[in-house]
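# Sequence and predicted structure, then a few things I'm wondering about:
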Amino acid sequence: MREPIISHVVRERSLTEMRSEYISMAMHEIKTPITAISSSIELLETKMQLDELMLPFYQRNLSRIKEEITTLNNMLEDILISGSMAAGNPDTKPEMTDVSAFAKMIRQRYFQQRPDKRQLRIKITGRRRDIYVDQSQLTGILVNLIGNAFKYSQEQAPLLSLSYRKQELCIRVKDKGIGIPEEHIRFLFTPFFRAGNVGDREGAGLGLAIVKRFVTANNGIITVHSDATGTVFTLTFPYASDVAS
């Protein structure tokens, strides 16, 4: 009786790995033309600026194209990560991280030149201490949460706050957006789930599921509070010295 069960488990694992590999290959094939398009846009923008042909109309539409390319790339990354995680828990390579400096780098690299001119606000309180975290996964966490905060709010820019408490680092991403229906909050971290009020905003419903897996894999906790005034995601991580001990 035990032998057929083991054989079934092995077969299921093999199918999962094959599916993950297929998704990975397909996504990389899709990313190749996207990269080519992105490079062509950059060259076109540079050439138009050098030739003094960059009228506001062209600048506005080129910025929109670049923003949509970034959105598409992020969706592909989510699918790739989701496919790899289906075969097991994400591998973490933690290292000492100054989240204050890291957050400013994230703002500069991913949210600096938005077409709507909104800028991510960062607030830091308390005595800075490092945490022990996989920096690639921390990037995924922050880019997803901040990106959603921009996506689901229209006027005021999101706020990223870092509070260095006595025993833990508390990270909050706050927006004044459309909020999340109360009955949907418990499903937020389920793959492919999207709240009923998101309308036609782009997304595959994978980002928050990935965020939850990354937070948990790095000894963190994530909670969410939302009402008509907006949404707040709260993450807590132990300090590096506490993890080491």
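It's in. Numbers count the residues shown, from 1 in each chain.
# When you work out contacts or count neighbours from here on, use the C-alpha atoms and nothing else.
Fine.
# Report the buried residues of stretch 151-162.
Within stretch 151-162, the residues that count as buried by 16 or more other CA atoms under 10 Å are Lys151, Tyr152, Ser153, Ala157, Pro158, Leu159, Leu160, Ser161, Leu162.
# First-to-last residue distance for it?
The first residue of stretch 151-162 is 21 Å away from its last residue (CA to CA, to the nearest Å).
# Run through who's touching it.
With contacts defined as CA atoms under 8 Å, 6 or more residues apart in numbering, stretch 151-162 is touched by 100, 118-125, 146, 149-150, 169-179, 198, 201.
# buried subset of those residues?
Of these, these count as buried by 16+ other CA under 10 Å: 100, 118-120, 122, 146, 149-150, 169-179.
# Filter those residues down to just the ones in helices.
Ser100, Ile146, Ala149, Phe150 (DSSP state H).
# residues contacting the residue lying closest to Pro158 once chain neighbours are set aside?
Distances taken as CA to CA, 6 or more residues apart in numbering place Asp175 nearest to Pro158, at 4.7 Å, with adjacent residues excluded. Counting by CA under 8 Å, 6+ apart, Asp175 touches Ala149, Phe150, Ser153, Gln156, Ala157, Pro158, Leu159, Gly230, Thr231, Val232.
# Structure two is appended below for comparative analysis:
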Amino acid sequence: MKIQTKIAIQFSLIVGSLLAVFSFVIYQLFAEFREQEYYDRLKSKAITTAQLLIKVDEIDRDLLKIIDKNTLTALVDEKVLVFDQQNKLFYSSLDDHVIHYGNDLLNRVRKEKYVETSDDENEVVGLLYELNGQNYVILASAYDKFGHSKMANLRDILYSGLVISILVTVLLGIFFAGNALGPVNQFISQISTITANNLRERLDERHGKDEIGQLAAAFNKMMYRLEQSFELQKSFVSHASHELRTPLAALKSEVEISLDEKLSVAQHRGILENIRKDINRLIALSNSLLQIVRPLKSSINSAVEVRIDDVVFQAQDDLLLSKPEYRISVEYAKEPENEKHITILGDEPLLKTVFTNLISNACKYSANHQALVAIDFNETHTLVSVQDEGIGIPEEDLTAIFEPFYRSKNALTISGFGVGLSVCKRIVELHKGKIHVESQLQHGSKFLVELPHIL
């Protein structure tokens, strides 16, 4: 079932229920008002009859009957009975109508002094009238013909109005639901045209003034992230293919030479040395590609407390072990009084990758292969800076160096794949941190990593 149909049905049910309840309440209130009003008229009639019959000596029973028969305000099927103290009938206004009564009703009236009840369709009022020490019971009965006629008319009007209102509500519900969901139908039509070849298509956000506009804005943000992911995938495939092609082509050429030419042992050894270099290059490239994939798939939901200085010293030891020519200096900007200032929640191997890459780059791009690492902190973050005195980064490249496979023009002669910094940025962001760079050509670069500590 379409949402438009569901909304129309639900809207109609809600409005119809409210109208039905409203009509029922109106009918019940009017019924109670009619009944109470008629009981008051019967009570007034009973009191008037008692006063005329008992208090006025000039009026006897026969005269009172004549008055009751000829009064203009007589009620339909009106009957008034008066009983003396021994429950004997003292007066009856008419002889051709009967009020069904018994001693139980008379005793009840004497006990409660005023009773409202009914006899079939007639309303009956019983009251106790006291005069000169005598207690008279008066029963007045009549049929509210006009009141019941009004009730029937009101019932017909409410039924008709309810049916017509429900029909109108259904039509209006369909109309307004269609209008409200019209933009959604437009979105569906636009979304159905979006494919992998036109991910730049965006929905009309309608200025974001309502939920539909907010939905469109959220969808557009999702499309932007999806587009970025596709672009990253294309870039990854393109650069990876390019980087893989060079060593593979070299391997192919060297193998073909060794097969086609009659070479000496020394020449074969030289070819094997070249093959080993190309294989090492392929291994390094594969490791770099794995570094890109790993942070994208990693989760730090099971993060543990990690001291940043321990991670930095581990990265220093590993680099000096593999590259003894590197000169790495690690110092504290200020001594931490509380170790929590330099402790964060995170993934230790990933953090080690960050500082290994930054320190390795600092040494690799410096003529003296030297890197200065400073550990600092503030009220909210642990700060680690890695500084070198290398070739620096051109200003126009500063905004792009964190993109995968991007390399500055002045670094193309130095071996590398342009992967490390993009990996560092992704890992730092996974830890809810930031990474900044300051650089000046021929004067070196400084990378600053900010990670929220646990204090």
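All right, it came through fine. As the structure is a prediction and not an experimental result, all values here were calculated from the model.
# tm score of chain vs chain?
Aligned and superposed, the two chains score 0.66 in TM-score terms (TM-score structural alignment, normalised by the length of structure 1); 190 aligned residues with a CA RMSD of 3.4 Å.
# Show me which of the contacts of Asp175 of structure 1 is closest to Leu208 of structure 1.
Taking CA to CA as the measure, Leu208 of structure 1 lies nearest Ala149 of the contacts of Asp175 of structure 1, at 12.0 Å.
# wouldn't that closest one be in contact with Lys174 here?
Yes - counting by CA atoms under 8 Å, Ala149 of structure 1 does reach Lys174; the two are 7.0 Å apart.
# Where in structure 2 does stretch 199-207 of structure 1 fall?
The aligned range for stretch 199-207 of structure 1 in structure 2 is 412-420, by TM-score structural alignment.
# Give me the contact list for the matching stretch.
For stretch 412-420 of structure 2, the surrounding residues in contact (CA under 8 Å, 6+ apart) are 243, 285, 288-289, 291-292, 357-358, 365, 401, 403-407.
# what helix or strand does the residue nearest the centre of structure 1 sit in?
Geometric centre of structure 1, nearest residue: Asn144, 2.1 Å, by CA atoms, centre = their mean. Assigned by DSSP states H and E, Asn144 of structure 1 belongs to helix 135-151.
# now that helix: which residue numbers in structure 2?
Against structure 2, helix 135-151 of structure 1 falls on residues 348-364 (TM-score structural alignment).
# how far apart are the matching stretch and its match in structure 1?
Following superposition, stretch 348-364 of structure 2 is found to deviate from structure 1 by 0.9 Å on average (mean CA distance after the TM-score superposition for structure 1).
# Could you list the buried residues of that stretch?
For stretch 348-364 of structure 2, by 16+ other CA under 10 Å, it's 348, 350-364.
# Can you show me the strands along structure 1?
For structure 1, the strands defined by DSSP state E occupy 95-97, 121-125, 131-133, 159-164, 168-175, 221-227, 230-238.
# pretty sure Lys432 of structure 2 is touching Pro452, no?
Yes - using CA under 8 Å, Lys432 of structure 2 makes contact with Pro452 at a distance of 7.2 Å.
# higher neighbour count, these two?
When Lys432 of structure 2 and Pro452 are compared on other CA atoms under 10 Å, the one with more neighbours turns out to be Pro452, at 22 against 12.
# Need the nearest residue in space to whatever residue of structure 1 lines up with the more buried one, chain neighbours excluded.
The pairwise alignment with structure 1 assigns Pro452 of structure 2 to Pro238, based on TM-score structural alignment. Nearest residue to Pro238 of structure 1, sequence neighbours excluded (CA to CA, 6+ apart): Glu168, at 4.6 Å.
# neighbours around the one you found, how many?
Taking other CA under 10 Å as the criterion, the count of residues near Glu168 of structure 1 is 18.
# show me the contacts for the residue mapped onto it from structure 2.
In structure 2, Glu168 of structure 1 lines up with His381, judged by TM-score structural alignment. His381 of structure 2 sits next to His341, Glu450, Leu451, Pro452, His453 when contact means CA under 8 Å, 6+ apart.
# For Leu62 of structure 1, which of the strands of structure 1 is the nearest?
strand 121-125 (25.1 Å).
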